[in-house]
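> Mind looking at a prediction? Sequence and model below.
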Amino acid sequence: MPAGEGDGMAVTDPALVAVVAMAENGVIGDDGAMPWRMPSDLKRYRRLTMGKPMIMGRKTLDSIGRVLDGRDTIVLSRGARSVLEGAVLARTPEEALDRARDAARARAADEIVIAGGAEIYRLFLDRIDRLYVTRIATDVTGDTMFPAIDPAIWAIESEEPCERGPNDSADSRFVVYVRRDR
């Protein structure tokens, strides 16, 4: 019997969260790369995702170039025949979620991270409970956009300026959004 069943404790699925850095105009990428340099945000990304399963597309994993340590990487792709060693391939969003839930239970993680790219964010946006957004204080050109964050659906839970690191290419702020209907 799974933990929590039969002992009076409710079993709940981990929250589904998106972690994303985006320019003020919604751009999240250009030609497979981020169009800014933000080492301080990469440290935040590591803290937010460590110990959690992450669902991402094949192109996102390819742009990272490796499986990230301390996290389970589930790659959602209909066309890929294989993925980098250490990643798990899923063919449908439901399969990806099932694999992520299994990984979250194994790690006792309270969140599953949707890690991009744009199509993966779009596929899961209706199911996501929380958005962790680094807003890069610039407008850039790019070929990849994050879906619009509708204020009728999303409420700002917290917002804080980020200290600009010496190697960061722009100022930024960190915004946490929660879904209004949950």
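All right, it came through fine.
> Please make it C-alpha for all contacts and neighbour counts, starting now.
Will do.
> wouldn't T134 be in contact with S172 here?
Yes - contact criterion CA atoms under 8 Å: T134 and S172 qualify, at 6.6 Å.
> Next SSE downstream of the helix or strand containing L16?
Taking DSSP states H and E as the definition, L16 sits inside strand 15-23. Sequence-wise, the next helix or strand downstream of strand 15-23 (DSSP H and E) is strand 27-29.
> which strands and helices sit next to that following strand?
When contacts are defined as 3 or more CA pairs under 8 Å, 6 or more residues apart in numbering; DSSP states H and E, strand 27-29 packs onto strand 15-23, strand 144-145.
> okay, now the one to match up with it:
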Amino acid sequence: MTDDTKVPERKLRHKEPRRAGADSAPLAIDRGSVAANASIDNPAWRIKRPPDRPWPFKAENVSPLQWWRTLPSDAFRDAEQILLLTTVERIGVLHGGDDLAAALAGDAAAAIGVAFSLMPIETATLTVDIAMTALCRCALARNAAAALVMAQVIGLTDLNHGLATELAASWYTRGLRYSSNPRKFSQAEAVLLTAFQERHRDGESA
């Protein structure tokens, strides 16, 4: 793994976690490829990466258990999804109880519950990576609520690479695309953006 694709294993911090539910989430964004052109309708996302700059992380250079915090949703093609599913199915849960086991089996509600139970995420532990990978698996299975929670957790966590907002935007876009009620889904925008902005202000004032 090259230096520019290493994912720090140390602190993943955020302050004052906001636990907006799946029906009271955030953001309204361009439905095109966020990773490809980083074009977001709402300027509050503040995505500044030039559209012609390639995404700095590649799936082959990062462990599948770290993909949730390094790859945007549109980077998960068939090959990546198959590998992610294979990785999840090979995980044996020694701790974490029935909820984590259900999450790994593809239960979206359990995966969402486990993800929220981890907040605020301060350290990228193996448990965190496993739980968020289980949630990622559900989001990739076109579960809009799981995608929304992916956006929320990622957007409220300091991933130590400065691309959390872009990653969050990509998962929000995916959730909106597959939501059975896009209008209600979009009503979450103000809540999520407010939480993201407060986290950024907290970080700047720390």
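Nice, thanks for sending it over. Here the structure is a predicted model, which means the values were calculated and not measured.
> Can you give the structural similarity as a TM-score?
With the length set by TM-score structural alignment, normalised by the length of structure 1, the two chains reach a TM-score of 0.32; 112 aligned residues with a CA RMSD of 6.0 Å.
> coming back round to it: would you format the helices and strands packed on strand 27-29 of structure 1 as TSV with distance to W154 of structure 1 and mean neighbour count included?
Listed next are those as TSV, based on distance: least, CA to CA, whole Å; neighbours: other CA atoms under 10 Å:
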stretch	distance to W154 of structure 1	mean neighbour count
strand 15-23	13	22
strand 144-145	18	19
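> and of the ones you listed, who's closest to E94 of structure 1?
Nearest to E94 of structure 1, of all these, is strand 15-23, at 13.0 Å by CA to CA.
> can you give me the strands in structure 1?
For structure 1, strands defined by DSSP state E occupy the ranges 15-23, 27-29, 53-57, 72-76, 87-90, 111-114, 130-136, 144-145, 154-162, 172-179.
> Tabulate the ones you listed (JSON lines), appending distance to A104 of structure 1.
Listed next are the strands of structure 1 as JSON lines, based on distance: least, CA to CA, whole Å:
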{"stretch": "strand 15-23", "distance to A104 of structure 1": "10"}
{"stretch": "strand 27-29", "distance to A104 of structure 1": "26"}
{"stretch": "strand 53-57", "distance to A104 of structure 1": "6"}
{"stretch": "strand 72-76", "distance to A104 of structure 1": "9"}
{"stretch": "strand 87-90", "distance to A104 of structure 1": "14"}
{"stretch": "strand 111-114", "distance to A104 of structure 1": "7"}
{"stretch": "strand 130-136", "distance to A104 of structure 1": "17"}
{"stretch": "strand 144-145", "distance to A104 of structure 1": "28"}
{"stretch": "strand 154-162", "distance to A104 of structure 1": "24"}
{"stretch": "strand 172-179", "distance to A104 of structure 1": "21"}
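> Looking at these, which is nearest to R46 of structure 1?
Closest to R46 of structure 1 of the strands of structure 1 is strand 15-23 (CA to CA; 10.3 Å).
> For the closest one, which helices and strands make contact with it?
strand 27-29, helix 39-49, strand 111-114, strand 130-136.
> Out of the ones you listed, which gets nearest to G57 of structure 1?
Nearest of those to G57 of structure 1, taken as CA to CA: strand 111-114 at 9.5 Å.
> All good on my end, thank you.
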